[in-house]
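A.B. asks: Kindly generate the corresponding structure for this input.
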Amino acid sequence: MQANIQPFFDPATWTITYVVHQQGRPECAIIDSVLDYDHKAGRTSSDSADKVIAFVRSQGLQVQWILETHAHADHLSAAPYLKRELGGRIAVGKEIRQVQQAFKQLFHLEPDFCSDGSQFDHLFEPGEVFSIGGLTCKALHVPGHTPADMAYQIGDAVFVGDTLFMPDVGTARCDFPGGDAHTLYRSVRTLLEMPAATRLFMCHDYPPEGRAPAWETTVGQERQSNIHLHDGVTEAQFVAMRKARDATLPMPVLILPAVQVNIRAGELPPPEANGIRYLKIPLNAI
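C.D. replies: Down below sits the predicted model:
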């Protein structure tokens, strides 16, 4: 079945949030939401999420799921705020526990921080089938960028997270904790074995100069012209390219605040004795 898809592009983080539903049915999902964050002032705001909320309410939709494709390193999630305003269950893949364990150590988080995924309402098993109204959906485990990356197949569309980008941008980096270029190659090839007309929706777009942001492509277009993984690129070639390229990339601007928040399913760290919440900056550690 064809899914109705409403994108919301955030120019500050190059992120696309989606509201997905079936025509004629009120149930919907929100995928990869954004909490605005001013890293210079250490302030959060909800402008981006409020646009999503306004759309959901104007269309008379009911949120069933608030889906995360992974623990993002380039933006903070607005999932808890959306849940408070609209309802729904916050969900991610079960391998988020690996990511939580790694970053709990890096940030030396509070002793009672649980690295069992319990901050989320639901942890998807690989291949788990679920529904949004009358739309049949499948949670696809596509690790490589991180161990916990998921893609969501909803009707005739697949939301690929950071696994793939538009054909002229390529693929995700693999140098974060638990990332692996060999694994990413196999994950992407699994996605590209789907029918050529399958619609693919990106979580981010970092367009080359002269191109406006875009976020929808197809399996066929990716197989033909993805600059990193078009048909004919071998695993060895891809891994060599990915490792060489990753060695030149700077860390994402918001990785340190974003990961601390996103492994908590979007909740901010608990307030300290003075009532203020703090994010940690590990020095000389990454």
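
A.B. asks: Going by C-alpha atoms from here, please, whenever you check contacts or count neighbours.
C.D. replies: Noted.

A.B. asks: check contacts around residue 235.
C.D. replies: Residue 235 makes contact with 182, 185, according to CA atoms under 8 Å, 6 or more residues apart in numbering.

A.B. asks: ditto for residue 148
C.D. replies: Shown in contact with residue 148 (CA under 8 Å, 6+ apart): 70-71, 93-96, 98-99, 141-142.

A.B. asks: for residue 192, same thing?
C.D. replies: Taking CA under 8 Å, 6+ apart, we find residue 192 in contact with 219-220, 222-223.

A.B. asks: can you do 7 Å?
C.D. replies: Residue 192 is in contact with 219, 223, counting by CA atoms under 7 Å, 6 or more residues apart in numbering.

A.B. asks: Would you check how far apart it and residue 231 are?
C.D. replies: According to CA to CA, to the nearest Å, residue 192 and residue 231 sit 9 Å apart.

A.B. asks: before we move on, what about residue 130?
C.D. replies: Here the criterion is CA to CA. By it, residue 130 lies 31 Å from residue 231.

A.B. asks: What of residue 172?
C.D. replies: Using CA to CA, residue 172 is found at 17 Å from residue 231.

A.B. asks: swap in residue 86?
C.D. replies: Counting by CA to CA - residue 86 and residue 231 are separated by 42 Å.

A.B. asks: What of residue 200?
C.D. replies: In terms of CA to CA, residue 200 sits 17 Å off from residue 231.

A.B. asks: quick one, which of these two is more surrounded?
C.D. replies: residue 200 (27 against 14; other CA atoms under 10 Å).

A.B. asks: and the strand or helix carrying the more buried one, what other elements does it pack with?
C.D. replies: Element membership for residue 200 (DSSP states H and E) is strand 199-201. Here strand 199-201 touches strand 157-159, strand 216-218, going by 3 or more CA pairs under 7 Å, 6 or more residues apart in numbering; DSSP states H and E.

A.B. asks: closest to residue 9 out of the ones you listed?
C.D. replies: Minimum separation from residue 9 across these (CA to CA) falls at strand 216-218, 12.1 Å.

A.B. asks: Check what contacts that closest one and list those residues.
C.D. replies: With contacts defined as CA under 7 Å, 6+ apart, strand 216-218 is touched by 166, 196-202.

A.B. asks: The stretch 1-150 of the chain: helices as residue ranges?
C.D. replies: Under the criterion DSSP state H, counting those that start in this stretch, the stretch 1-150 of the chain contains helices at 47-58, 79-86, 96-107.

A.B. asks: Another for comparison:
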Amino acid sequence: MPHTTLVSTSPSTPTIHALFEPQTSTWQYLVVDPTTSTAAIIDPVLDYDPTTQTISTTTADALLAFIAQKGYTISHILETHIHADHLTAAAYLQAQLLKSQATFSTAQTKIPICAGHRIQHVQTLFAQRYSIPEEEYRRTAFDKLFQDDEHFTIGTLDAVALHLPGHTPDHLGYMVGDNIFAGDSLFNPDIGTARCDFPGGSAESLWASGRRVLGMAPETKVWAGHDYPPAGRAGVVVPFATVEEHRRMNQHLKDGVGREEFLRVRRERDAGLGEPRLLHAALQVNHSDD
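C.D. replies: Now for the predicted structure:
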């Protein structure tokens, strides 16, 4: 699997491993505190074959092997939102790490799976669609629901759960140092932004979230949740671009694009999109995470 590493340059900046899962075009991230080798996993992938309707753990097992090779201790499994285009490996990783991570604090029985508190709204929408009992998804789905812009720590690193709605109402980005793990809000500049046509999605909210991100310092790195490289990149996947690059080149949000133009382009684009290939399998698995 394609893999990019950005090595920490100081005790206050993370080492970042970006691991690309090509079947769903998903970037998974390991965000590592260089002082303690404590790390968080962001948006891990569980393999699913829609033809045979079988689940496998090849990608997740490769991630576990990489973590063991590096000697990292995992403190959090972070979801940016409920995904409609891939199955999450969060519950599988939590169970496997509980068995293997002997150095993890004995005061904590499991590594928390985390998301934004508005995910409960999205759970309700899709639990009704798939007839999943409320007691099932409320009890088992997530261990920690962040409030908007809540601070937490990854080892000695400060992190913030930024509320970036639009693609979904619960959507979070995670900011660590001068890095924002933006999930399905901003993609790379030559792609633009994510769709807003799922239940609870909002082009207006995505405009506001995009302007919030582009209001950060120019050197801030925006790490994408997916990459679908256009022809000009010849299939080369790229995990991040800087805020300055987005301001100059993001085809939906670059400087000079106004709100009304963005809304028009985003809505026209969404109207022509088909549903994600793994939509029904992903939503049934991901919102219960069981």
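
A.B. asks: Put one on top of the other, what's the TM-score?
C.D. replies: Scored by TM-score structural alignment, normalised by the length of the first structure, the superposition of the two chains gives a TM-score of 0.90; 265 aligned residues with a CA RMSD of 1.2 Å.

A.B. asks: Need the residues touching each of residue 192 and residue 231 of the first structure.
C.D. replies: Applying CA under 7 Å, 6+ apart, one finds that residue 192 of the first structure and residue 231 are jointly contacted by residue 223.

A.B. asks: could you list every residue that touches the counterpart of residue 24 of the second structure in the first structure?
C.D. replies: Using TM-score structural alignment, the partner of residue 24 of the second structure in the first structure is residue 13. Residue 13 of the first structure makes contact with 74-75 under the criterion CA under 7 Å, 6+ apart.

A.B. asks: residue ranges of the strands in the stretch 101-250 of the first structure, please?
C.D. replies: Taking DSSP state E, counting those that start in this stretch, the strands of the stretch 101-250 of the first structure run over residues 122-124, 129-132, 135-141, 150-154, 157-159, 199-201, 216-218.

A.B. asks: Could you list every helix and strand in contact with the fourth one?
C.D. replies: With contacts defined as 3+ CA pairs under 7 Å, 6+ apart, the packing partners of strand 150-154 of the first structure are strand 135-141, strand 157-159.

A.B. asks: Now mean neighbour count and distance to residue 43 of the first structure too, for these, in JSON lines please.
C.D. replies: Putting those into JSON lines (neighbours: other CA atoms under 10 Å; distance: least, CA to CA, whole Å) gives the following:
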{"stretch": "strand 135-141", "mean neighbour count": "21", "distance to residue 43 of the first structure": "33"}
{"stretch": "strand 157-159", "mean neighbour count": "23", "distance to residue 43 of the first structure": "29"}
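
A.B. asks: Ok, which of the strands of the stretch 101-250 of the first structure comes nearest residue 31 of the first structure?
C.D. replies: strand 157-159 (8.3 Å).

A.B. asks: which part of the second structure lines up with that closest one?
C.D. replies: Mapped onto the second structure using TM-score structural alignment, strand 157-159 of the first structure covers residues 179-181.

A.B. asks: Quick check: the matching stretch compared with the first structure, mean distance?
C.D. replies: Compared with the first structure after fitting, stretch 179-181 of the second structure deviates on average by 0.6 Å (mean CA distance after the TM-score superposition for the first structure).

A.B. asks: mind checking what residue 147 of the first structure lines up with in the second structure?
C.D. replies: By TM-score structural alignment, residue 147 of the first structure lines up with residue 169.

A.B. asks: that older thread, for the helices and strands packed on strand 150-154 of the first structure, which one sits closest to residue 81 of the first structure?
C.D. replies: strand 157-159 (21.8 Å).

A.B. asks: what separates the closest residue to residue 179 of the second structure other than its chain neighbours from residue 253 of the second structure, distance-wise?
C.D. replies: Closest residue to residue 179 of the second structure apart from its sequence neighbours, by CA to CA, 6 or more residues apart in numbering: residue 221 at 4.8 Å. Shown here: residue 221 of the second structure relative to residue 253 of the second structure, a distance of 16 Å by CA to CA.

A.B. asks: got it, and residue 137 of the second structure?
C.D. replies: 36 Å.

A.B. asks: So for those two, which sits in the more crowded spot?
C.D. replies: It is residue 253, of residue 137 of the second structure and residue 253, that has more neighbours when counted by other CA under 10 Å, with 23 against 19.

A.B. asks: Residue in the first structure paired with that one?
C.D. replies: Using TM-score structural alignment, the equivalent of residue 253 of the second structure in the first structure is residue 229.

A.B. asks: Same check on residue 280 of the second structure?
C.D. replies: In the first structure, residue 280 of the second structure lines up with residue 256, judged by TM-score structural alignment.

A.B. asks: neighbours of that match, just the number please.
C.D. replies: 20.

A.B. asks: pretty sure it belongs to a helix, no?
C.D. replies: Yes - assessed by DSSP: H, G, I helix; E, B strand; the rest coil, residue 256 of the first structure belongs to a helix.

A.B. asks: what do we get in the first structure for residue 63 of the second structure?
C.D. replies: Matched by TM-score structural alignment, residue 63 of the second structure corresponds to residue 52 in the first structure.

A.B. asks: can you tell me how far its match sits from residue 222 of the first structure?
C.D. replies: Distance, residue 52 of the first structure to residue 222 of the first structure, using CA to CA: 29 Å.

A.B. asks: now residue 170 of the first structure
C.D. replies: From residue 170 of the first structure to residue 222 of the first structure the distance is 9 Å (CA to CA).
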